[in-house]
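Trainee: Below are the sequence and a predicted model for it; my questions follow.
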Amino acid sequence: MADTKEEAKKESTCKVVEMRNAEDWSTRGINADTAGNYTFAIDALSKSIELNPDEPLTYYNRGIVYDRIGQYELAIEDFNTFLSMEPHDVDAFYNRGRTFVNLGQYKNAIADFNRVIFLDPEYSEAYNNRGVVYDSMGQYKRAIEDYNEAIRLKPDLARAYCNRGGVYFKQGNNRLGCIDAKTAYELGDNELLEWARTKGFLV
């Protein structure tokens, strides 16, 4: 009996050490991601998962890094694992939706953005990114509706003005396109304004 207790104690101690090491590797991975050292970030987060496969956040963080480096399928796998453990996390649905956009899987992206909006109706970026999907699909009316809602929720969301202005230009409504381009510029996004100038819409 004494041997059994001693073995259980050793096993418990080893588990604690592994958990601490997993946390340490996770922290290293996050710091490496922040520093732009994505290869080490992936390696460190993978080591953390190896030591503690039951920590959801590590999968999420590794998914973010995979998305940054264009490994979209691997990012989706990690977001799926995280969401199987944390099924109501709006940020995970949002980031998986963005990754689906990068893969051109618009139906899946819309489903994820819909889920975000259902869980958090004030999530302005979800409307903006769903608008991007509708825009890409040529559904301009829906895109503008989503950009309008994103702007209503967050009036300083420069990218939403830029995106909406782009749709206006596609529709031939250059006046409204220019207004949004100027607003986006004032908020720090000059992409649409520069494009409009090259096309002769602005002087």
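Mentor: Thanks, I have the structure now.
Trainee: Please count neighbours and contacts with C-alpha atoms only from this point.
Mentor: Fine.
Trainee: What is the longest helix of the chain by residue count?
Mentor: Ranked by residue count under DSSP state H, the longest helix found in the chain is helix 2-34.
Trainee: Buried ones in the helix or strand following that helix, by neighbour count?
Mentor: Moving toward the C-terminus from helix 2-34, the next helix or strand (DSSP states H and E) is helix 38-51. Residues of helix 38-51 classed as buried: Y38, F40, A41, I42, D43, A44, L45, S46, K47, S48, I49, L51 (neighbour count, 16 or more other C-alpha atoms under 10 Å).
Trainee: take the one below as the second:
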Amino acid sequence: MSTTKRAILSTIALAGAVLPAQAHVGAGLTSSFSAGFGHPLSGLDHVTVMIAVGLWAAQKGGRAIWAWPAAFVAVMLVGAGFGMAQVPVPFVEPAILASTVALGLMVALAVDLPVPAGVATIAAFGFFHGHAHGTEVIAGTGGLEFMAGFGVSTALLHGLGIAAAFALGSRLHGLVRGAGAACVALGAGLAIGMI
């Protein structure tokens, strides 16, 4: 089986394995590395955004391949710290839904932002995702282990997006852009309650 077919089948299998998006606050266990590692895989919105970051970074190429995913993970962990400290941040859920649509559009339209502008865009969305994760941590439990787990899982999902884009290559760049369009549709469906 070709690398391209394996990448496509792996992406489809991963997407099919996740559960529908659920409200973030209070969802699941938050006291271990394994719980944190599994958390980004528990919602379609999380998986979609994490893979979209990787796809977009691969489309851009160069420094974006490492800088954009690193910015998302780093600022997501900062946001998680704010959430664990119960610092209120408005519009967390709408921002997460907006990230699904916006990052899908970036991929679908192959938007070519300068690397620093992409870092700022991705980092802003990462903060909201992290805050949602952090507010779920019960005080006095293994919050740091949970954060480490979802940080690693997020980085791996970014890597999956990068690998899928590279496996598809320039000959099949339309499939990568199609994945971005699917991300937009998913975000819109979540926003209006159809998914």
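Mentor: Perfect, thanks for sending it. Owing to the predicted nature of the structure, the values given are computational and were not obtained by experimental measurement.
Trainee: Give me the TM-score for these two chains.
Mentor: The TM-score (TM-score structural alignment, normalised by the length of structure 2) is 0.22; 77 aligned residues with a C-alpha RMSD of 5.8 Å.
Trainee: now the buried residues of helix 38-51 of structure 1 as a markdown table including distance to I64 of structure 1?
Mentor: Formatted as a markdown table, these follow (distance: C-alpha to C-alpha, whole Å):
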| residue | distance to I64 of structure 1 |
| --- | --- |
| Y38 | 10 |
| F40 | 14 |
| A41 | 10 |
| I42 | 10 |
| D43 | 14 |
| A44 | 14 |
| L45 | 11 |
| S46 | 13 |
| K47 | 16 |
| S48 | 15 |
| I49 | 15 |
| L51 | 20 |
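Trainee: For K9 of structure 1, give its distance to R28 of structure 1.
Mentor: 29 Å (C-alpha to C-alpha, to the nearest Å).
Trainee: Correction: the previous question concerned G63 of structure 1.
Mentor: From G63 of structure 1 across to R28 of structure 1, the span is 16 Å (C-alpha to C-alpha).
Trainee: before we move on, what about V65 of structure 1?
Mentor: The value you get for V65 of structure 1 to R28 of structure 1, if C-alpha to C-alpha is used, is 13 Å.
Trainee: Can you pull the residues that touch both of these two?
Mentor: A41 (C-alpha atoms under 8 Å, 6 or more residues apart in numbering).
Trainee: and these two? which has more neighbours close in?
Mentor: Neighbour totals were compared for V65 of structure 1 and R28, and V65 leads with 27 against 18 (other C-alpha atoms under 10 Å).
Trainee: Go through the buried residues of helix 38-51 of structure 1 and name the one nearest A75 of structure 1.
Mentor: Checking these against A75 of structure 1 by C-alpha to C-alpha gives I42 as the nearest, at 11.1 Å.
Trainee: How much space separates the most centrally placed residue in structure 1 from R152 of structure 1?
Mentor: Of all residues in structure 1, the one closest to the mean position by C-alpha atoms, centre = their mean is N95, 2.7 Å from it. Going from N95 of structure 1 to R152 of structure 1 by C-alpha to C-alpha gives 22 Å.
Trainee: Test my guess that D78 of structure 1 contacts Y60.
Mentor: Yes - here D78 of structure 1 lies in contact with Y60, judged by C-alpha atoms under 8 Å, at a distance of 6.1 Å.
Trainee: N102 of structure 1 contacts Y72, doesn't it?
Mentor: Yes - contact criterion C-alpha under 8 Å: N102 of structure 1 and Y72 qualify, at 7.4 Å.
Trainee: Look at the two and report which has more neighbours.
Mentor: Y72 (22 against 14).
Trainee: Contacts only, for that one.
Mentor: Y72 of structure 1 neighbours (C-alpha under 8 Å, 6+ apart): Y66, T99, F100, N102, L103.
Trainee: Run through the strands of structure 2 in chain order.
Mentor: Remark: strands of structure 2 are absent; assignment by DSSP state E.
Trainee: Helices of that one, residue ranges please.
Mentor: Per DSSP H, structure 2 carries helices over the ranges 3-17, 33-38, 44-60, 64-84, 92-108, 115-135, 143-168, 173-191.
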